[in-house]
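In: show me the folded form of this:
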Amino acid sequence: MLSPTEPASVRKSIPQVDFELDDLDADEEKYLDFYRQVAVREDMLVPLAEHHTPNGAHSWSVNCTFSGSLSGDEVNTREPELRDLYRELIEGKANVPRVGSVVELETVHPRYAVLDAFGVVVEPVASYLRELALDDNRPLTSRSYAYDMLRWHRLLWFLGVAWEQATEAEASALVGWLRAAENPQRGRKNRDAPPPGSVNLRTGKRYLKAGYAPTTINHNLTVVSSFYAFHRHHNRGPLVNPVPESRAQRQVLAHRTPDAIMPVFRRARLRQRVRQTDPRAIPDGVPLCGVGDLRG
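Out: The predicted structure follows:
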């Protein structure tokens, strides 16, 4: 479907382009109504081609979609046993086994790899991490991305879904699981250590909670989305990215100049709300120890 952003009166004056589709012109309100009638969301459309004028005033995009994608609400179409498993994950009643691992390799590209339960390198992840390293990302970035991919593949292995058949249903299950599961990194070996989520009485800062932080969940979704975008570029994997994205945000940012004010967008589906925190500072009641030892 062609979806130009210029005014409708100007668009209709272009004779070589036909914006008519079943009595529907390119007016924004009308094609949004068309989305609602056929139950198609904008983030389900896959951009096949885009064109932007040099001055950024006009934009055209050719998109397609297909009926094979599943959203989190469409899990009901699956088998009863699998449907119950998805719901248990989303409700936090099931836990994903911690199989597989992330290992450091002797190679540089990539520096890290994800192994499955049998100790075999997961090749789709290896090629993605290799590309990430070749893009001059730091080794610690590859390590962080590798753990996010391990978490995603643990979910797919648990559900019995191949990585190239993943849909939005699996992404919804991932978010639901991470929202309810406990983060193993939050374990306390010292019994006298403050409990997760409590407040430090000296600094007034709150310790990390026992579960996964919203920023961690959003980062995992970003890595999964990037993973499938990489493989789609090479004609591998599903046509529709399992992670929803804000298509309106992507189109607006395509025309944004570096010195322009960053516009505010509604969060994409499945993205978690991140609370704005105050900048780190030394509380007023804490003495500045060691200030007298400083020398100019």
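In: from now on I want contacts and neighbour counts done on CA atoms only, so please keep to that.
Out: OK.
In: in the chain, which spans are strands?
Out: 46-52, 59-64, 101-104, 112-115 (DSSP state E).
In: what packs against the third one?
Out: Packing partners of strand 101-104 (3 or more C-alpha pairs under 8 Å, 6 or more residues apart in numbering; DSSP states H and E): strand 112-115, helix 139-159.
In: who are the packing partners of the shortest one?
Out: Put plainly, it is strand 112-115. strand 101-104, helix 123-134, helix 139-159.
In: what's around Tyr212, how many residues?
Out: 19 (other C-alpha atoms under 10 Å).
In: how close does it get to Pro184?
Out: Distance of Tyr212 to Pro184, given as C-alpha to C-alpha, to the nearest Å: 9 Å.
In: tabulate the strands of the chain (a markdown table), appending mean neighbour count and distance to Gly92.
Out: Shown next, in a markdown table, are the strands of the chain (neighbours: other C-alpha atoms under 10 Å; distance: least, C-alpha to C-alpha, whole Å):
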| stretch | mean neighbour count | distance to Gly92 |
| --- | --- | --- |
| strand 46-52 | 13 | 32 |
| strand 59-64 | 16 | 35 |
| strand 101-104 | 16 | 23 |
| strand 112-115 | 25 | 25 |
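In: Arg250: which of these is closest?
Out: Nearest to Arg250 among these is strand 46-52; the distance by C-alpha to C-alpha comes to 11.0 Å.
In: what residues does stretch 206-219 touch?
Out: If you take C-alpha atoms under 8 Å, 6 or more residues apart in numbering as the criterion, stretch 206-219 is touched by 175, 178-183, 186-187, 195-200, 271-274.
In: quick one: buried residues of that stretch?
Out: Taking 16 or more other C-alpha atoms under 10 Å as the neighbour-count basis, stretch 206-219 is seen to contain the buried residues 210-214, 217-219.
In: which one of these is nearest Glu245?
Out: Asn218 (11.8 Å).
In: the closest one and Val243: what is the separation?
Out: According to C-alpha to C-alpha, Asn218 stands 11 Å off from Val243.
In: mind checking how far Pro97 is from Ile261?
Out: With distances taken as C-alpha to C-alpha, Pro97 is found 44 Å from Ile261.
In: here is the second sequence; please produce its structure so I can put it next to the first one:
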Amino acid sequence: MPGDQRPERDLKNFSLPEIGKLSETGDPWKPCQLLDPFGTPVEPVAIYFKDLIAADCSPLTPRSYGMDLLRWWRYLWAFGIEWDRATREDARDFTLWMKLADKPARVHWRHRDKDPSQVPTRKPVNTPAPGTPNPVTGKPSVGTKYAPSTRAHFETVLRTFYDFHLEQNTGSLLVNPFPLVRNRRSSRSNAHHNPEKEHRKQRTGLYRPKVPKRIPRRIPEDKYTEVFAGLRSDRDRALLAFWVASGARAEELLSSTQGGAVVGQQTIGVIRKGTREYQELPATRDAFVWLRLYQEHAWKKGVPRGRSQPLWWTLRRPWRPLTYDAARMMFSRANELLGANWTLHDLRHTATFLMLDDPDMPPVYVQHILGHKYLSTLDIYNRPTRDDVISAGLAHLARQERLRQSPPPVLPAPAYNPDSLNTLFGGPLL
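Out: Reported below is the predicted structural model:
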């Protein structure tokens, strides 16, 4: 209730309990359900998911939003707070905990019912400390804290969730516990913007962190060859070749069907992530060679065959279409051989850099292949990468060193021409 003084919470020793879960149903009408500790669906979240689906969002959006809502509900359950009675102090405390506390250690589902002392620990060789740059890629490894992008996504999801229920006048909800900054509460962003001036960057949420801009990274050709050589099957080699050749997102390529791979035209059809439209993308001949090798071996083992059947399947029975998580784990195992931490999305960045480095490839074609709405999205690839900056800096230092070791010859001081002086001042003529 307003005016109630809640006791101070010990956030330093607080551990987020693993109660409740986000369940994927496979039903397009209810793709995800947030279940409480007793297995009962959380009704406010179910209504919100239904509104998201009606708004024609991506099928992956409810799951993405559901992970943030599950994290918030676990916090509410831990302190016995009703979701529609949460205050700004509750949002502030949990946002502060996400900023300063360590992430909860995830336990594999095979070891959840075991004693923690009996759970085997597996750590890859030469793994850098959490949060430090990887010695192979230069990318920071996953840290022990929540990343700013994760906290920003959480704040956005919870603020829009409470805004939705405020508009619906649900329960006893009176205020949004995740407010906007003070100068934004009464108007939208840039409401009175002068079109002759650039838009100012304004923070929307009061508890929204500053998210650093990410610079896309490409996989060098020699390292890509090593990763390719570390793959275990023709299916994985075909996947890697198609990702780098087509520039498709990881989940988009997994949506391809056997009839969508047209060898004669060297194109492969995918379902775009945002628009959900079908689009054909060009690919290399090598990618189709690896695909054919994979298909011949898979069909002999009994993988379903047909033009409308999925293109990518698991390697073992029972045959199931390959999922994004399985593909990600496949690529992670290949990374461990090199001690690298590249991601599947880095393959898309690599394909983009290769296309933009070609002077005969217009950027508008690259935009269409990548499926970007605006051409300006490609501007992030014009920024110098870490490797480019370091290489340029080392080259500069090498030139300075050569100048110090062998200085340039000293040129004689300039002097006036004697004939010009005689003509000017009337000197003797010889």
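In: what's the TM between chain one and chain two?
Out: Their TM-score after superposition, calculated using TM-score structural alignment, normalised by the length of structure 1, is reported as 0.62; 213 aligned residues with a C-alpha RMSD of 3.3 Å.
In: put the buried members of the contacts of stretch 206-219 of structure 1 into a PyMOL selection.
Out: Here is the PyMOL command that selects the buried residues among those (16+ other C-alpha under 10 Å):
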select buried, resi 175+178+179+180+181+182+186+271+272
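In: ok, back up a step: Serialize the strands of structure 1 to TSV and add fields for distance to Tyr128 of structure 1.
Out: Shown next, in TSV, are these (distance: least, C-alpha to C-alpha, whole Å):
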stretch	distance to Tyr128 of structure 1
strand 46-52	21
strand 59-64	25
strand 101-104	14
strand 112-115	10
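In: indicate which one of these is closest to Lys30 of structure 1.
Out: The closest of the strands of structure 1 to Lys30 of structure 1 is strand 59-64. By C-alpha to C-alpha, the value is 16.6 Å.
In: which stretch of structure 2 is that closest one matched to in the alignment?
Out: Under TM-score structural alignment, the alignment places strand 59-64 of structure 1 onto no residue of structure 2.
In: just checking, what packs against that strand?
Out: For strand 59-64 of structure 1, where contacts count as 3+ C-alpha pairs under 8 Å, 6+ apart, the packed elements are strand 46-52.
In: now the strand it packs on, how far from the chain's geometric center?
Out: Distance, stretch centre to chain centre, for strand 46-52 of structure 1: 21 Å (C-alpha atoms, centre = their mean, to the nearest Å).
In: what do we get in structure 2 for Tyr112 of structure 1?
Out: Tyr112 of structure 1 maps onto Cys32 in structure 2 when the alignment is built from TM-score structural alignment.
In: pretty sure Thr87 of structure 2 contacts Pro177?
Out: Yes - with contact defined as C-alpha atoms under 8 Å, Thr87 of structure 2 reaches Pro177; the gap is 5.0 Å.
In: any figure for the gap between Ala133 of structure 1 and Asn220 of structure 1?
Out: In terms of C-alpha to C-alpha, Ala133 of structure 1 sits 18 Å off from Asn220 of structure 1.
In: likewise Val243 of structure 1?
Out: As defined by C-alpha to C-alpha, Val243 of structure 1 lies at a distance of 10 Å from Asn220 of structure 1.
In: ok, back up a step: which one of Ala133 and Asn220 of structure 1 is surrounded by more residues?
Out: Neighbour count, other C-alpha under 10 Å: between Ala133 of structure 1 and Asn220, Asn220 has more, with 22 against 19.
In: ok, that one - contacts?
Out: Going by C-alpha under 8 Å, 6+ apart, Asn220 of structure 1 touches 148-149.
In: Leu158 of structure 2 -> structure 1?
Out: Using TM-score structural alignment, the partner of Leu158 of structure 2 in structure 1 is Val224.
In: contact partners for the residue opposite Thr167 of structure 1 in structure 2 once aligned?
Out: In structure 2, the residue matched to Thr167 of structure 1 (TM-score structural alignment) is Thr87. Contact analysis of Thr87 of structure 2 by C-alpha under 8 Å, 6+ apart lists 175-177.
In: so which of the residues you listed is the closest to Lys123 of structure 2?
Out: For those, the nearest to Lys123 of structure 2 is Pro177 (40.1 Å; C-alpha to C-alpha).
In: what about the strands in the stretch 251-400 of structure 2?
Out: For the stretch 251-400 of structure 2, applying DSSP state E, counting those that start in this stretch gives strands covering 261-262, 267-271, 278-282.
In: so which bits of stretch 138-152 of structure 1 are buried?
Out: 139, 142-143, 145-152.
In: equivalent range in structure 2 for that stretch?
Out: Aligning stretch 138-152 of structure 1 against structure 2 (TM-score structural alignment) gives residues 58-72.
In: before we move on, the earlier item: closest to Arg87 of structure 1 out of the helices and strands packed on strand 101-104 of structure 1?
Out: Closest approach to Arg87 of structure 1 among these is made by helix 139-159 (11.7 Å; C-alpha to C-alpha).
In: have a look at how far, on average, that closest one is from structure 2.
Out: Comparing helix 139-159 of structure 1 with its match in structure 2 after superposition yields a mean distance of 0.9 Å (mean C-alpha distance after the TM-score superposition for structure 1).
In: neighbouring contacts of that helix?
Out: Residues from elsewhere that reach helix 139-159 of structure 1 (C-alpha under 8 Å, 6+ apart): 82, 85, 96-102, 110-114, 125, 129, 132-133, 162-163, 166, 170, 174, 220, 223-224.
In: among these, the buried ones, what's the ChimeraX command?
Out: The ChimeraX selection below is limited to those of the contacts of helix 139-159 of structure 1 classed as buried (16+ other C-alpha under 10 Å):
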select :85,96,99,100,101,102,110,111,112,113,114,125,129,132,133,163,166,170,174,220,223,224
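In: hmm, back to that, with His231 of structure 1 as the reference, name the closest of the strands of structure 1.
Out: Closest among these, once you apply C-alpha to C-alpha, is strand 46-52, at 14.0 Å.
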